[in-house]
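Student: Here is my input; please provide its structure:
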Amino acid sequence: MSHENSQHIVVVGTKPDIIKQAPIYHELRERGHDVVLCHTGQHYDHNLSQSMLDEFGVREDVNLEVRGGVNDLVSGITAKLALYLRGFAERGGFPITYVHGDTTTAMAGALATFGERQALVHVEAGLRTLSPKPEVLQGWLDQGADLDWASFREQSIDRTSWSKGSREPSPEQFNTRVADAGTDLHAAPVELNREFLIDEGFAPAAIDVVGNSVVDALALAIAGSDKNQVLQKFPQMGDGSFLRFCVHRRENTTNHFRFNLLMDAMESLLEQGHHVLFIRLLGTEAAIDNFGRRQWLEDLEARYGDALISTPVWDSYLDVVAAMAMCAVIVTDSGSIVEEANVLDVPCVTLRFGSDRSETFLAGSNFLAPPIDKALMTAVIHNVFEHRGELSWERVYPEGASRMLVDAVERRLDEGSLLISEEWRYGLKAQLR
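Tutor: So this is what the prediction gives:
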């Protein structure tokens, strides 16, 4: 096992993959490694794929062009990627595959490398959801609109308020667990992820805490972004009062109770005088139509005028970052946006029953508004908005994540320990290939 015959296959399939894998791709290339970018085809719309590739200056070397539902994606990506990776080994190379996070692409990529017995680096490993303990959540529900902000905030940053075991977000929690099961190097963003992995029985020596490459991506985006481009389209955002509101998780957009509750909460915020930037993703659009909300949304836009900006998701990540930085609060069911908010110093509210970026709860940059009670949800969001001036936190994710991750890979290549074996587990020297 050496640097000379290793090939680094950076796999992407979704918009977050591209954003977070691009800095790693560039770091590997700058160090002179043999690197290829493999796109699985999971996301293929321009604003979710090609526009991201263009903005981050990366070009796919191969596109597996897998399409279909979840099972089709899993089987298709696994089979096509395994065949592609097999070629590297047959030519005498040592392929190292990099998958990211909790996507279907990451899970299928792990299946492919495991079946070929090739090395896998799981970028953003150990994502596990923490949810409030039942008695804590019940206490918040009992308060509803009369939420005690000081108590709520204190409980939010207290680790003892939270418990493990959630299956949401789904299928993301399934995907990340499967990916970790086949991983040789767990590149964990924070110590909390390392703790989760060790608790599940993964070898401590196979885990490195390397930060989150979203920080590297944001640095590039901030340097290239221009808030004036956003203000030309939406000048009303200049006063910094807008709530960025987005909902796209399957458990929220396929459940009529949750989705209608979320939309009703957004309407309540407008009624209270808040300004809302409503970002509509593919899942959002489908839910709006499936649950008969299209006319409601058009009426809402007419009623609130400039106070409501309702728009499909934007092509430009640079514009997205510029807009997020101008918002007062980010209200979302996304995971990656929670990370970005922490780095951008914008308070965040998570519209779920927990978060797999729970380090942001403990840091005090993110607060939970579970989609179970409209009064509680609007109270959380309103309180975060009202108290945003007094909120401060240490950034959870350090700079230089891509550098630290590639350092961890190179160290293992030098040691001959990238592929996990029983000999390696016992500290015995062995010919691993």
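
Student: Only C-alpha atoms from now on, for both contacts and neighbour counts.
Tutor: Will do.

Student: ranges for the helices of the stretch 101-250 of the chain?
Tutor: Taking DSSP state H, counting those that start in this stretch to define them, one finds helices in the stretch 101-250 of the chain at 104-116, 134-143, 149-156, 172-181, 191-199, 214-224, 227-233, 250-253.

Student: Could you also give me the structure for this next sequence, so I can compare it with the first?
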Amino acid sequence: MKITIIAGARPNFMKIAPIIDAIRRAASGGTDIRYRLVHTGQHYDKKMSQEFFEQLDIPEPDANLEAGGGTQAEQTANIMVRFEKELMEHPADLVLVVGDVTSTMACSIVAKKLHTRVAHVEAGIRSGDIRMPEEVNRLVTDALTDYYFTTSDIANENLRRSGVTEERIFFVGNTMIDTLIKQMPRLRKPPVWETAELQPKAYFVVTLHRPANVDQEGQLRVLLQEIIALSRGLPVIFPVHPRTAKVLANAGVDAPNLYMTGPMSYLEFNYLVRQAKAVITDSGGITEETTVMGIPCMTLRDSTERPETCLTGTNELLGTSPEALRPAMERLFAGAWKKGGIPALWDGRTAERIVGHLVELK
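Tutor: Below is the predicted model:
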């Protein structure tokens, strides 16, 4: 079987790394399985792309479509035009897409129009918020997918309700956790550790990039001011997403304990998360990592596509109102945050299960 694997943005890289490892192991054992890695170029900043390939031991892509930049529509169109040419020149038995970024949707559409089967890793997750670009990507991708690899029973049920038949759903676990478990011994201190004189469990990590939180300067300012006011003087480390940086430039937020940095590498960022008192975020993937590491997590969103991080893990959905932060922070400082557990099959062997299913497909 010949598989084309798609990677386009930072969340994809953590998900494809263990799959490539598992394919290599299977091939070395005599299994007839090969892959071609296509990087769409959706993320083109070195910190958010090339450095992840290097740190996670992902091989150089066989093709880089260099389709980054532009509006949502321009980026989608560029990826589709360039991937169509790529897939026509290098046909595959199956195109494997991961996650919910623009590249996931765009390459799924192209593959199906060229009569190529599609497998979706992390299928079936839903936020219920159609205003999120990622939700559109999930719905379109899952409408076209042939084989669904899922992270939870909740995702399985979402797919069943949409009419997907049982034999096409494979509950395998979470490849992001495969990567986290493998890389845990290699996590390393970022420069801000020394700059801010950080101590374990005595600082906060903040990440914000969702439109509801960062597109309006006033909302972003109030959120950060509330976080700072409730931090009891502990350092607040804020790696700033490029999307957020543009708004933040005029927000005028400053405090002695606020440390704003550029985007961090995977190994540095997760070192910070692992040692943090808590994480305050609007990211979905980070809630999965905090759940496995047992770190309290506050999500500044009204909905989540990863409810298992709340039901089983250490995450709590607060909403986007700054007023929701105070009671959550009070519980945290009182030592009353829930301990949480690890969802089923988040055990570091998800990619192995995915490849096991792939080689059985006819």
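
Student: Now the TM-score, please.
Tutor: Here the TM-score for the pair of chains, by TM-score structural alignment, normalised by the length of the second structure, is 0.92; 353 aligned residues with a C-alpha RMSD of 1.8 Å.

Student: so which of the helices of the stretch 101-250 of the first structure is the most packed in?
Tutor: Comparing the helices of the stretch 101-250 of the first structure by mean neighbour count (mean count of other C-alpha atoms under 10 Å), helix 104-116 ranks first with a mean of 25.

Student: Which part of the second structure matches it?
Tutor: When the second structure is aligned by TM-score structural alignment, the counterpart of helix 104-116 of the first structure is residues 102-114.

Student: got the helices of the stretch 101-250 of the first structure as CSV, with distance to Arg67 of the first structure columns?
Tutor: Converted to CSV, the helices of the stretch 101-250 of the first structure look like this (distance: least, C-alpha to C-alpha, whole Å):
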stretch, distance to Arg67 of the first structure
helix 104-116, 12
helix 134-143, 39
helix 149-156, 40
helix 172-181, 18
helix 191-199, 31
helix 214-224, 27
helix 227-233, 33
helix 250-253, 18
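
Student: and Val276 of the first structure, which of those helices is closest to it?
Tutor: Across the helices of the stretch 101-250 of the first structure, the minimum distance to Val276 of the first structure, taken as C-alpha to C-alpha, is reached by helix 227-233, at 14.9 Å.

Student: who's in contact with the closest one?
Tutor: Helix 227-233 of the first structure is contacted by residues 237-238, 319, 322-323 when judged by C-alpha atoms under 8 Å, 6 or more residues apart in numbering.

Student: And stretch 368-388 of the first structure, by the same measure?
Tutor: Residues outside stretch 368-388 of the first structure that contact it (C-alpha under 8 Å, 6+ apart) are 140-141, 143-147, 149, 156, 258, 261-262, 264-266, 268-269, 328-329, 331, 347, 349-354, 361, 367.

Student: Just the buried residues of those residues.
Tutor: By neighbour count, with 16 or more other C-alpha atoms under 10 Å, these hold 140-141, 144-145, 147, 156, 258, 261-262, 265-266, 268-269, 328-329, 331, 347, 349-354, 361, 367 as buried.

Student: Filter the residues you listed down to the ones in helices?
Tutor: Under the assignment DSSP state H, these contribute 140-141, 156, 258, 261-262, 265-266, 268-269, 361 to helices.

Student: Now the two most distant members of those.
Tutor: The largest distance within these, taken as C-alpha to C-alpha, falls between Ser268 and Phe361 and amounts to 24.5 Å.

Student: show me what contacts the closest residue to Arg117 of the second structure other than its chain neighbours?
Tutor: Excluding its sequence neighbours, the residue lying closest to Arg117 of the second structure (C-alpha to C-alpha, 6 or more residues apart in numbering) is Leu94, at 4.8 Å. Contacts for Leu94 of the second structure (C-alpha under 8 Å, 6+ apart) come out as 1-4, 116-119.

Student: Let me see the contact set for Glu55 of the first structure.
Tutor: Neighbours of Glu55 of the first structure in contact, by C-alpha under 8 Å, 6+ apart: 316-317.

Student: now for it: what does it line up with in the second structure?
Tutor: Match for Glu55 of the first structure (TM-score structural alignment): Gln55.

Student: Please report how far its match lies from Met264 of the second structure.
Tutor: 12 Å (C-alpha to C-alpha, to the nearest Å).

Student: do you know which of the helices of the stretch 101-250 of the first structure lies nearest His26 of the first structure?
Tutor: For the helices of the stretch 101-250 of the first structure, the distance to His26 of the first structure is smallest for helix 214-224, at 10.7 Å, taking C-alpha to C-alpha.

Student: Can you name the residues in contact with that closest one?
Tutor: Identification of contacts with helix 214-224 of the first structure by C-alpha under 8 Å, 6+ apart yields 19-20, 22-23, 317-318, 321-322, 339-340, 343, 397-402.

Student: And it, how far out from the chain middle?
Tutor: Centroid displacement of helix 214-224 of the first structure relative to its chain, using C-alpha atoms, centre = their mean, to the nearest Å, is 15 Å.

Student: so where in the second structure does it end up aligned?
Tutor: So helix 214-224 of the first structure sits over residues 176-186 in the second structure, by TM-score structural alignment.

Student: Throw the ones in helices among the buried ones among the contacts of stretch 368-388 of the first structure into JSON lines and include distance to Glu172 of the first structure, thanks.
Tutor: Formatted as JSON lines, those follow (distance: C-alpha to C-alpha, whole Å):
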{"residue": "Trp140", "distance to Glu172 of the first structure": "27"}
{"residue": "Leu141", "distance to Glu172 of the first structure": "27"}
{"residue": "Ser156", "distance to Glu172 of the first structure": "23"}
{"residue": "Arg258", "distance to Glu172 of the first structure": "18"}
{"residue": "Leu261", "distance to Glu172 of the first structure": "23"}
{"residue": "Leu262", "distance to Glu172 of the first structure": "21"}
{"residue": "Ala265", "distance to Glu172 of the first structure": "25"}
{"residue": "Met266", "distance to Glu172 of the first structure": "25"}
{"residue": "Ser268", "distance to Glu172 of the first structure": "30"}
{"residue": "Leu269", "distance to Glu172 of the first structure": "29"}
{"residue": "Phe361", "distance to Glu172 of the first structure": "19"}
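
Student: and which of those residues is nearest to Ala181 of the first structure?
Tutor: Phe361 (26.4 Å).

Student: With adjacent residues omitted, what lies nearest to the aligned partner of the closest one in the second structure?
Tutor: By TM-score structural alignment, Phe361 of the first structure lines up with Cys310 in the second structure. Nearest-residue entry for Cys310 of the second structure: Glu316, 5.4 Å, with adjacent residues in sequence omitted and distances by C-alpha to C-alpha, 6+ apart.
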